[in-house]
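**Student:** Okay, sequence plus prediction incoming.
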Amino acid sequence: MSTNSQRSGSQPAEQFTWAGMYARSAAEPKGLGRGKRGRYDFAVAYPDPGSLPLAGLLDGLKQAMDDEGGDLSLYANPQGYTPLREFVAAKLQRDRAINVTADDIILADGSSQPIHMVAETLLDPGDVVLTEDFVYAGTLNTLRRFRADLRGVATDEEGMIPAAIEEAITTASAEGKKPKFIYTVPTFQNPQGWTMTLPRRKALVALSQQYDVPILEDDCYVDLRYEGNDVTSLHSLDETGRVLYVASFSKIIAPGMRLGYLTGPRQFLEHAIGAKSGGSVNTFASWAVHRFSTTHLYSHIEEINDIQKDRRDAILDALDENFSGSGATWSRPQGGLFIWLQLPEHADLAAVRDDILEEYDVGYLPGPNFAPDGVSGKNCARLCFGYNQPDEIKEGIRRLATAFRAKGLIP
């Protein structure tokens, strides 16, 4: 009730209703606020708070303010801060064998905005997009926002299975719906943890070229390698301009900086930048990340990988100790932030998730969150190991096993 209505004693004004006003293409409603986080939080891929390079970022920002502070009076280049784009181009050439220039880079808000830009640029309602059988939930939500027809492709520990990719392409094409693109997280896949092998990458690129279906390569976790050898990017294996590439500073500096990037053929980027809302990325964040990255990024990656390897090892040890003989299986990734846990087929981890969070203070995300059909994988869960200390990880996994046994999901 307004103050004027209260003072006059009049009846409150009838409130306008927004029902019936929403566009047919409007996003599905979501509750406001944030739900409870477990003390033992395996649900979200947060990094270790103690590993954030706060002093280095602040020093970099101070230096940039001294050097370029007056430029805050200007609206920045929509593609983003040029020196940071130059750094990204050099990093891609060094680390991923991707030969591009700063003009071929668009900086954006994390990796989510570039993926949104790709979807808005390419998708009409009903267009088929192929993904892994379980894949990053944020991208699935974006693709659903544009009413894509999502079709999961079978995978194993080496990545997407070439025969399954080809079958999915030919099936959709026979329906008159040739896939618009293939979305993949080929390195330390979210949520399954595997890394696509070089032969599988070559096979995927060959199928892309044979059937004229582009690829969207999401390489956000590639720097988080704890063991084994790097595998070159899909982008580097394609010389035809069919591969779009996105990555991010979120997991190697801080998610809260909200900085990622997109590269691809310029003819595509010229369309995609038109779908980029809000102009340039935040100048403060760009300055800080650029100054820090040019002098400290690679040593910082080594430091955080040592931390995360200890946590990866802690969660694997705890799973061995608490789940052996239960019928459960789990991935053993060489990097990244995710363990993919699979219980016997009868288990429904989605049904008990909220109860376990409330009763045992342990959080996880169930398999259907990552399924293109939204229902598969009820006996699966993604466990993130980046946030909690190793002793907390071990206690959290002990509690999770206790909870699953109490719910009758494992013996």
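**Tutor:** Sure, I can see it.

**Student:** all contacts plus neighbour counts: C-alpha atoms, from now on.
**Tutor:** Noted.

**Student:** tell me the helices in the stretch 251-400 of the chain, going along the chain?
**Tutor:** 266-272, 283-323, 349-360, 390-406 (DSSP state H, counting those that start in this stretch).

**Student:** List the residues that contact residue 211.
**Tutor:** Neighbouring residues of residue 211 by Cα atoms under 8 Å, 6 or more residues apart in numbering: residue 169.

**Student:** tally of neighbours for residue 286?
**Tutor:** By other Cα atoms under 10 Å, 25 other residues sit near residue 286.

**Student:** One more: residue 167?
**Tutor:** When neighbours are counted by other Cα under 10 Å, residue 167 registers 12.

**Student:** quick revisit: is it possible to export the helices of the stretch 251-400 of the chain to JSON lines including distance to residue 248?
**Tutor:** Converted to JSON lines, those look like this (distance: least, Cα to Cα, whole Å):
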{"stretch": "helix 266-272", "distance to residue 248": "17"}
{"stretch": "helix 283-323", "distance to residue 248": "11"}
{"stretch": "helix 349-360", "distance to residue 248": "29"}
{"stretch": "helix 390-406", "distance to residue 248": "26"}
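
**Student:** Out of those, flag the one nearest residue 83.
**Tutor:** Taking Cα to Cα, helix 283-323 is the member of these nearest to residue 83, at 7.1 Å.

**Student:** Which elements pack onto that closest one?
**Tutor:** Packed against helix 283-323 by the contact rule (3 or more Cα pairs under 8 Å, 6 or more residues apart in numbering; DSSP states H and E) you find helix 54-68, helix 82-96, helix 390-406.

**Student:** wait, which of these is closest to residue 262?
**Tutor:** Nearest to residue 262 among those is helix 82-96 (10.1 Å), distances taken as Cα to Cα.

**Student:** this is the comparison structure:
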Amino acid sequence: MTVSFKYWDDCLDPDDMRLMWADAHVSKEWIDAGEEKGQKVHLSRDPDGEAYLTQTEMMYMIGALAEIASGRRLFVDNYDRKTKETKMGIMQVTPEVAQWLGRELGYKNYDIELGENIDLLYWPFINVYFGAAYAKWLFSCDEKERTEEFVARAYKGGKKKANHKSSAPIFQRYLYVKETLLSMRQADSFNELTPQLLENSASAGTQLIHWDSKVSEEDMGAMWSHPDVKKEWTNSGERRGNVRFSHDAKKRPYLSRVEVKAVAEIIISRHLSSRGVKPEALAALAEVCSMRFVQGVRSRTGLMGIDYPTAAWLYKDCGYTTYTVSSVDDLYNPFASMYFGLAYLGWLSQYEGRERSHEFIVQAYLGGPDKVNLQETGPYWKKFLEALRHYEDPKKDQASCCIL
């Protein structure tokens, strides 16, 4: 292995370098070490001369995974004789996994042809990007909700050994490293690392602040024309061209219920009114899927929890082309997520060529159409009805609610 970098600038884009300098803890560490803005920043070296990332440069869960995977070393390879694949870099990502994540799951922030320049996987941001994306996938692999312990053990020891006693020490090592990293910063300085950390893996280094950065001018115009939205935005001091998303205590962007319902009304009236879906029902599904978080929660992507493969299929094969979906990032546009969510509801309403009940559609949307049963997916219907109360007219009989 001959790849080596001396400076951060050799393996980061200028925009990523600016993000690193913008982090108060990183910039302090660099300045204390004698680095200067405008000059190349040296990579840290261990006593053997190996380049590595400091604990400030990589924090929490991703830092813990990097620690147990590679010891935070940038230029380390591990060849697996069974799979005949080589794990590379700080997160020990294989080229095959990186290409699969981009091709099948839409992780294209770093849209690179690894076959032409495989050494790009040694670049820290690229390697961590794909490593974080893979960890996020592990949280819901095989269509099951997984624990943090499963992910840590599967990431290092392989999915097949994640529940085997042989991988138990991996999780203990992971917890030790993570606790060490957490203790380095005050609790209120950064989000606590839970599975939700990886909701943002597809847009690493990017914080969703403004509506205008994700939504087209046409859709923003429609929002400003909505009387309830205009009143809410005006009362909170928002201005055209610079409308902020609301953020929770962990700085995660979310939509108010007024905003969610407005997006549903606009999408339905403009594009898919023939489906007959009620805006209240669509908004309630967003409530259950994502708790109205722009980036979704856990394994559910975006406002409506629509994953990239499903959206790409609806776009390419079913003719739903009003909104482009070329990467998973496109699904962080509330309008795009709502659009593809509505399209999927329409497809489920005629699943396997049969007219489906409202209960089936909701349960199939949230749990998968091939897994609808009273025991496993029945509670989804109850959650949906509870969420619907936030959007229905209180004078209306709740028992008469419908989707289509």
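**Tutor:** That came through fine. Note that this is a predicted model, so its numbers are computed, not measured.

**Student:** After superposition, what is the TM-score?
**Tutor:** The TM-score (TM-score structural alignment, normalised by the length of structure 2) is 0.29; 211 aligned residues with a Cα RMSD of 7.5 Å.

**Student:** rewinding a little: could you point out which of the helices and strands packed on helix 283-323 of structure 1 sits nearest residue 152 of structure 1?
**Tutor:** Nearest to residue 152 of structure 1, of all those, is helix 82-96, at 26.4 Å by Cα to Cα.

**Student:** Serialize the helices and strands packed on helix 283-323 of structure 1 to TSV and add fields for distance to residue 138 of structure 1 and mean neighbour count.
**Tutor:** Formatted as TSV, those follow (distance: least, Cα to Cα, whole Å; neighbours: other Cα atoms under 10 Å):
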stretch	distance to residue 138 of structure 1	mean neighbour count
helix 54-68	27	16
helix 82-96	23	18
helix 390-406	25	19
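
**Student:** Of those helices, which is nearest residue 5 of structure 1?
**Tutor:** Closest to residue 5 of structure 1 of these is helix 54-68 (Cα to Cα; 49.4 Å).

**Student:** Output the contacting helices and strands for the closest one.
**Tutor:** Of the remaining helices and strands, those touching helix 54-68 of structure 1 by 3+ Cα pairs under 8 Å, 6+ apart are helix 283-323.

**Student:** okay, the angle between the helix it packs on and helix 390-406?
**Tutor:** Helix 283-323 of structure 1 and helix 390-406 are oriented at 50 degrees to each other (axes from the mean of the first three to the mean of the last three Cα atoms, to 10 degrees).

**Student:** Count the neighbours of the nearest residue to residue 107 of structure 1 once chain neighbours are set aside for me.
**Tutor:** Nearest non-adjacent residue to residue 107 of structure 1, counting by Cα to Cα, 6 or more residues apart in numbering: residue 261, 4.4 Å away. Other residues within reach of residue 261 of structure 1, judged by other Cα under 10 Å, total 25.

**Student:** hang on, the earlier thing: indicate which one of the helices of the stretch 251-400 of structure 1 is closest to residue 88 of structure 1.
**Tutor:** Comparing these by Cα to Cα, helix 283-323 comes nearest, at 9.3 Å.

**Student:** Just want the angle from the closest one to helix 82-96.
**Tutor:** 30 degrees.

**Student:** If I take helix 283-323 of structure 1 and helix 54-68, what angle do their directions form?
**Tutor:** Angle, helix 283-323 of structure 1 to helix 54-68, by the same axes, to 10 degrees: 160 degrees.

**Student:** about what we covered before: could I get the helices and strands packed on helix 283-323 of structure 1 as CSV with distance to residue 329 of structure 1?
**Tutor:** Shown next, in CSV, are these (distance: least, Cα to Cα, whole Å):
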stretch, distance to residue 329 of structure 1
helix 54-68, 38
helix 82-96, 32
helix 390-406, 13
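
**Student:** So for residue 245 of structure 1, which of those sits nearest?
**Tutor:** Across those, residue 245 of structure 1 has its closest neighbour in helix 82-96 (10.2 Å, Cα to Cα).

**Student:** just checking, what packs against that closest one?
**Tutor:** Where contact means 3+ Cα pairs under 8 Å, 6+ apart, helix 82-96 of structure 1 is packed against strand 105-108, helix 283-323.
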